[in-house]
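**Q** Predicted model and sequence follow; I will ask about them next.
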Amino acid sequence: MTFDVTVLGCSGSHTGPGRACSGYLARADGHQLLIDCGNGSTANLQRVTRPADLDAILITHRHVDHCIDLIGMFYALRFHPKGPQPIELYAAAEVVETLTGLLSHDSTLGFGEVFHVTEVAGGDRFRVGPMQVSLADTVHPVPTVAAKVEVDGASFVYSSDTAWCPDLIELARDTDLFLCEATWQGDGDGVPEGMHLSAREAGRLATEAGARRLVLTHVLGSLDRNRSLAEAQETYAGDLALAEDLRSWLLI
C-alpha cells in the first residue's frame, strides 16, 4: 500500500505566478480524496487523475479560493460521456448554499444530481477507503474545518484557513506532515485579525504540535515565498518546505 498527498494549488486568497489556489489530493490503496477545490486547482487535478475517479471531496469552507472550481467539477461529472458520475461531498456549513446560488443563475440543475452532500464540522470523522479523516474547527470568519488524514499510523494534517488555533495544535499533534497555511509575513501589522497565520506563527504552531515535517501553503500569491520560508525557520527547526503545485509527499 502507498499513501501520499499531492498539492494541486497552494496560493493564498488569489492565484500566484504559475500557482493555483487551494487543492490537495490524498491517495491510498487506489482510493482518492480531493480536499478543497480552489480556482485553477482542477486543471492540475486532471494532470494526475480524472474527476470521475475520485471517491470523495472535502470542502473546508465557502471562500472561493477553496471551493469555486467545484462548479466546473459539477459540470464535468454531470455531463460525463458515460452519464452522471455521483460522488460523496463532505462540505462545511454554507458551502453548498453559496455554490448552488451560482448554478441557479444559468441552469435548472442542482448539486444533488451529482453530489451526495454531508455537512461537516469539527469533531466529525469519515472514511474514504483506508483513509480515516478527522476534522477540527478553525478560527476563521466563516465555518471552516482543518483535516487530519490517517492510514496505518501515518498521517498528514491540512490546516485550511485559520488564525492561531489550539484545536489545530491538537489535531496536528505528532503528525508526519503538516500542510499549514502561512498567508502573512512579518508581525501582522496592518492585516485583519482572526483570519490567517503568518509564516512565523505557522512555524510556532508546528513546533508546539511536534509535527515531524512542515510544509507552508496558502502563501499570499503576491508575496516573496522565500521570505516566508526564512521567517518560518525562525520558529520551527524541523524539516521545512514550501508547497508547490504538483509536488507530492509519500507517507507510506
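**A** Looks like it came in fine. Numbers count the residues shown, from 1 in each chain.
**Q** make it CA atoms for all contacts and neighbour counts henceforth
**A** Noted.
**Q** Helix, strand or coil: sort out I57 for me.
**A** Per DSSP: H, G, I helix; E, B strand; the rest coil, the secondary structure class of I57 is strand.
**Q** And the strands in the stretch 101-250 of the chain, which stretches?
**A** 115-120, 125-128, 131-137, 145-151, 154-158, 177-181, 213-217, 219-220, 239-242, 248-250 (DSSP state E, counting those that start in this stretch).
**Q** I'd like those as a markdown table, with distance to R47 appended.
**A** As requested, these are exported to a markdown table (distance: least, C-alpha to C-alpha, whole Å):
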| stretch | distance to R47 |
| --- | --- |
| strand 115-120 | 22 |
| strand 125-128 | 22 |
| strand 131-137 | 22 |
| strand 145-151 | 23 |
| strand 154-158 | 22 |
| strand 177-181 | 21 |
| strand 213-217 | 20 |
| strand 219-220 | 23 |
| strand 239-242 | 21 |
| strand 248-250 | 13 |
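**Q** export these to a markdown table and tack on mean neighbour count and distance to M195?
**A** Shown next, in a markdown table, are the strands of the stretch 101-250 of the chain (neighbours: other C-alpha atoms under 10 Å; distance: least, C-alpha to C-alpha, whole Å):
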| stretch | mean neighbour count | distance to M195 |
| --- | --- | --- |
| strand 115-120 | 17 | 20 |
| strand 125-128 | 15 | 24 |
| strand 131-137 | 21 | 13 |
| strand 145-151 | 24 | 13 |
| strand 154-158 | 23 | 16 |
| strand 177-181 | 27 | 11 |
| strand 213-217 | 25 | 15 |
| strand 219-220 | 26 | 13 |
| strand 239-242 | 17 | 21 |
| strand 248-250 | 13 | 27 |
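**Q** let's bring in a second one:
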Amino acid sequence: MKLTILGCTGSLGAPKGPASGYLLRGTRGPAVIMDFGPGTLAALQQVQDPADAHVMFSHLHADHCMDFPSLMVWRRYHPASAAPARNLCCGPVDLPARMGRLSADIEGEVDDMSDSFAFVPWRNGEPETIADFTVTPYSVVHPIEAYGLRVEEPSTGRVLAYSGDTGWCDNLVELARDADVFLCEATWGDEPAGKPEAMHISGQEAGRAARLAGVRQLVLVHIPPWVDDQATLEAARSEFDGEILLGHAGMELSI
C-alpha cells in the first residue's frame, strides 16, 4: 500500500499545502482518494488521473470535501480524460444531497452524481471492499456525522488507520488497533485545555491514542497553520515512544 498526502493542513488550506486529502494505491486495483478538501484536486493531477479513482469521505465539513464538485467537472467534461466508467464513492448517508447541491446549476436542485459514482453509505463497523482494500468505518465524535477509517490490504496484511476529525472517544483507539500507520488529527496543538470537547483532539491525545492502540508509526495531520507544529509533535512524544512524523503535502509512505 502506498500513501501520498495531497494535503493535510487543519480546517483550511494554507501556504504550506492543501487541506485534507490522501491518495492510496494498492498493487492491482484503481487508486482510492480519502477526503478531498480545498486544493487537493490540483495536487492530485500531479500524481494520478483524477478520472480513475474511487473516493471516500470521513465526513463532510468543507475542509474535507470541497474539491469534489470540481472533480465531477473533470470526470464529466475533460476533453481527453473524462471518466470512462463509474467509480465508488463512500461516505456519510447525506453525501449525495450535500454534494449534489454544490454541483447543481439551479438553486434548490440536486445534481445527480450517479452517472459518475456509485454511492455506498458508511455503516458503523461494517467493512466495504474498495479496490485493493477492506475499509471499515468507525463512528467518531464530531459536530456532524463523522467516521474514522481503518484501511486493510488483504494481500499484505498491512493496515492504515485514519482518525478523520474527532474528539476523544473509544473508537479512536479501536480503529487504530495494531495499525502499521496511524494518520491522526492534532488540531488543538500541544494539549486540549480550554478547548471545546467532542470536536477535535490535541497532539498529546493523538500520542495517547497511538500508545493505547499499539500502532507502529504515528503521523500527525490536520494541524491548522496558526498552531505550533513542533510543540504538537513534542506533546505527542510525551505519550508515545514510537516513531512520530509530521504529515505534509507531498509526503509518500510505503505501508
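**A** That came in fine, so what should we check first? Since this is a predicted model, take the numbers as computed values, not measurements.
**Q** Overlay the chains and give the TM-score.
**A** Here the TM-score for the pair of chains, by TM-score structural alignment, normalised by the length of the first structure, is 0.93; 248 aligned residues with a C-alpha RMSD of 1.6 Å.
**Q** and D161 of the first structure, how many neighbours?
**A** Neighbour count of D161 of the first structure, defined by other C-alpha atoms under 10 Å: 29.
**Q** list the contacts for it?
**A** Taking C-alpha atoms under 8 Å, 6 or more residues apart in numbering, we find D161 of the first structure in contact with T138, V139, H140, T144, A146, E181, M195, H196.
**Q** 10 Å instead, please
**A** By C-alpha atoms under 10 Å, 6 or more residues apart in numbering, the contact list for D161 of the first structure reads 12-13, 22, 60-61, 63, 66, 138-142, 144-146, 180-183, 195-197, 217-218.
**Q** List the buried residues of stretch 16-29 of the first structure.
**A** G16, R19, A20, C21, S22, G23, Y24, L25, A26, R27, A28 (16 or more other C-alpha atoms under 10 Å).
**Q** Tell me how many other residues surround L109 of the first structure.
**A** Neighbours of L109 of the first structure under the rule other C-alpha under 10 Å: 14.
**Q** Same question for A83 of the second structure.
**A** Neighbour tally, A83 of the second structure, other C-alpha under 10 Å: 21.
**Q** if I look at it, how far off is S116 of the second structure?
**A** Applying C-alpha to C-alpha, to the nearest Å, the value for A83 of the second structure to S116 of the second structure is 7 Å.
**Q** shared neighbours of these two, anything?
**A** Joint contacts of A83 of the second structure and S116 (C-alpha under 10 Å, 6+ apart) are A51, M72, R75, R76.
**Q** Compare the strands of the stretch 101-250 of the first structure and report which one is nearest to D4 of the first structure.
**A** Closest of the strands of the stretch 101-250 of the first structure to D4 of the first structure is strand 248-250, at 4.4 Å (criterion: C-alpha to C-alpha).
**Q** Any idea how far that closest one is from the middle of the chain?
**A** 15 Å (C-alpha atoms, centre = their mean, to the nearest Å).
**Q** average gap between that strand and the second structure?
**A** Compared with the second structure after fitting, strand 248-250 of the first structure deviates on average by 0.7 Å (mean C-alpha distance after the TM-score superposition for the first structure).
**Q** Over in the second structure, find the residue span that strand aligns onto.
**A** Matched against the second structure by TM-score structural alignment, strand 248-250 of the first structure falls on residues 252-254.
**Q** Next one: E231 of the first structure relative to V157 of the first structure, how far apart?
**A** 21 Å.
**Q** cool, F115 of the first structure as well?
**A** 25 Å.
**Q** for D245 of the first structure, same thing?
**A** Remark: distance between D245 of the first structure and V157 of the first structure (C-alpha to C-alpha) = 17 Å.
**Q** ok so, going back, of all the strands of the stretch 101-250 of the first structure, which one is nearest L33 of the first structure?
**A** Of the strands of the stretch 101-250 of the first structure, nearest to L33 of the first structure by C-alpha to C-alpha is strand 125-128, at 7.0 Å.
**Q** and that closest one, which stretch of the second structure?
**A** Using TM-score structural alignment, strand 125-128 of the first structure lines up with residues 127-130 of the second structure.
**Q** what does that stretch contact?
**A** So stretch 127-130 of the second structure is in contact with 29-32, 54-56, 87-90, 120-122, 133-138, 149-153, going by C-alpha under 10 Å, 6+ apart.
**Q** If we use 8 Å, what do you get?
**A** Contacts to stretch 127-130 of the second structure, defined as C-alpha under 8 Å, 6+ apart, come from residues V32, H54, L88, T134, V135, T136, P137.
**Q** ok, the second one - contacts?
**A** Shown in contact with H54 of the second structure (C-alpha under 8 Å, 6+ apart): P30, A31, V32, I33, N87, L88, C89, I130, A131.
**Q** want to throw those residues into JSON lines with distance to D241 of the second structure and secondary structure?
**A** Putting those into JSON lines (distance: C-alpha to C-alpha, whole Å; DSSP: H, G, I helix; E, B strand; the rest coil) gives the following:
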{"residue": "P30", "distance to D241 of the second structure": "35", "secondary structure": "coil"}
{"residue": "A31", "distance to D241 of the second structure": "32", "secondary structure": "strand"}
{"residue": "V32", "distance to D241 of the second structure": "31", "secondary structure": "strand"}
{"residue": "I33", "distance to D241 of the second structure": "30", "secondary structure": "strand"}
{"residue": "N87", "distance to D241 of the second structure": "40", "secondary structure": "strand"}
{"residue": "L88", "distance to D241 of the second structure": "38", "secondary structure": "strand"}
{"residue": "C89", "distance to D241 of the second structure": "36", "secondary structure": "strand"}
{"residue": "I130", "distance to D241 of the second structure": "33", "secondary structure": "strand"}
{"residue": "A131", "distance to D241 of the second structure": "33", "secondary structure": "coil"}
